[in-house]
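Undergrad: quick one: sequence plus predicted model below, questions after.
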Amino acid sequence: MELNGIKPAAGAKHAKRRVGRGIGSGIGKTAGRGHKGQKSRAGGFHKVGFEGGQMPLQRRLPKRGFKSQTLKYNAEVTLTSLENLGAAEVDMLTLKQAGLVGHMIKVVKVIKTGELTKAVKLTGIGATAGAKAAIEAAGGSIA
């Protein structure tokens, strides 16, 4: 191998398309921009969603609903997951270490999905009415 024989890999380099350079090139005259109009001019662009002065679609449609930003800090834990966890006392830290809730979670609520047979003591965790009854029926408590 010599320095004067080094070439880039096949297909790695390709010539830049030179538009508007005569009729022989096949892309001369209007250079692929068509005839007249805003998009044919230099600097002829408009903002996203602009419809030529017509009321844009995003403003014609009614606003509907909203997504709460506090929901990303809330989580739910099922009775089944508490059963599988197997801990006698459960608090926020226990759930985070077990990977049942994310590390950003601030509020946890137990929901009644599945069955609970072990007595579990919840500290600093909420529960729905059905879940609370199931936990107390299994001999557990909610503090």
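TA: Nice, thanks for sending it over. All figures in this text were calculated on a predicted structure; none of them were measured in a lab.

Undergrad: CA only for contacts and neighbour counts going forward, please
TA: Noted.

Undergrad: now for the lengthiest helix in the chain, which elements pack on it?
TA: The residue-count maximum for a helix in the chain (DSSP state H) belongs to helix 129-137. Here helix 129-137 touches strand 107-111, going by 3 or more CA pairs under 8 Å, 6 or more residues apart in numbering; DSSP states H and E.

Undergrad: show me where the chain has helices.
TA: 57-60, 79-85, 92-98, 129-137.

Undergrad: Val19: which of those helices is closest?
TA: Counting by CA to CA, Val19 lies closest to helix 57-60 out of the helices of the chain; the figure is 34.5 Å.

Undergrad: this is the other structure I want to compare:
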Amino acid sequence: MGLNTLAPAPGSRKPRKRVGRGEGSGLGKTSGRGQKGYGSRSGAKDRARFEGGQMPIHMRMRKLRGPTKKMSMPFEPFRTHTQPVNVQDLEARFESGAEVTVEALVAAGLGTRKGVPIKILAKGEITKPLTVHAHKFSASAREAIEGAGGTVVVVE
């Protein structure tokens, strides 16, 4: 294969539409614009958001303003983000008496999002005594880990 053999896929390239070149072309006289109306006039705006005079969707939709509103901004500057890890996952992946650090969680395939704090949640059951290091713990997860004979260490 060389550069001289490259060609676009069949049907992907069409010749440009030459309007106003006689009736035989199929695009003569009104040049595909129809008879009358706004779209037939010169200078008619064919915007992507224009809906024929109907109130456009970007104006019909509700506005959610203010940085602290739950769904207001796409960036949500005041929301705290954590990645959840459940105690049932700790039960499944770690041996009894293991030291569960943040690095160990990442190595086990839990808490893989870089730079996002890990929070241990209480879904499922835990029976093994583990020493768990994480950024945050729910109250019930802390209770479950300590109830199984383990210890909880909050990482700063």
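TA: In hand now; what should we look at? Keep in mind that this is a model prediction, so the values were computed, not measured.

Undergrad: mean neighbour count and distance to Arg17 of the first structure for the helices of the first structure - can I get that in JSON lines?
TA: Shown next, in JSON lines, are those (neighbours: other CA atoms under 10 Å; distance: least, CA to CA, whole Å):
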{"stretch": "helix 57-60", "mean neighbour count": "10", "distance to Arg17 of the first structure": "36"}
{"stretch": "helix 79-85", "mean neighbour count": "16", "distance to Arg17 of the first structure": "61"}
{"stretch": "helix 92-98", "mean neighbour count": "14", "distance to Arg17 of the first structure": "56"}
{"stretch": "helix 129-137", "mean neighbour count": "17", "distance to Arg17 of the first structure": "68"}
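
Undergrad: just send those helices back as JSON lines, with distance to Gly37 of the first structure too.
TA: Formatted as JSON lines, the helices of the first structure follow (distance: least, CA to CA, whole Å):
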{"stretch": "helix 57-60", "distance to Gly37 of the first structure": "22"}
{"stretch": "helix 79-85", "distance to Gly37 of the first structure": "63"}
{"stretch": "helix 92-98", "distance to Gly37 of the first structure": "60"}
{"stretch": "helix 129-137", "distance to Gly37 of the first structure": "66"}
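
Undergrad: if I look at the counterpart of Gly86 of the first structure in the second structure, how far off is Lys17 of the second structure?
TA: In the second structure, Gly86 of the first structure lines up with Phe94, judged by TM-score structural alignment. According to CA to CA, to the nearest Å, Phe94 of the second structure and Lys17 of the second structure sit 66 Å apart.

Undergrad: now Glu99 of the second structure
TA: Separation of Glu99 of the second structure from Lys17 of the second structure (CA to CA): 70 Å.

Undergrad: more neighbours, these two?
TA: More neighbours surround Glu99 than the other of Glu99 of the second structure and Lys17, with 16 against 9 (other CA atoms under 10 Å).

Undergrad: what do we get in the second structure for Ile135 of the first structure?
TA: Ile135 of the first structure maps onto Ile145 in the second structure, by TM-score structural alignment.

Undergrad: which residues touch that match?
TA: Val87, Ile126, Pro129, Leu130, Thr151, Val152 (CA atoms under 8 Å, 6 or more residues apart in numbering).

Undergrad: ok, which stretches of the second structure are strands?
TA: In the second structure, the strands defined using DSSP state E lie at 83-86, 99-100, 118-121, 131-134, 136-137, 151-154.

Undergrad: closest to Pro56 of the second structure out of those strands?
TA: Closest of these to Pro56 of the second structure is strand 83-86, at 38.1 Å (criterion: CA to CA).

Undergrad: which neighbouring elements make contact with that closest one?
TA: Counting contacts by 3+ CA pairs under 8 Å, 6+ apart, strand 83-86 of the second structure packs against strand 118-121.
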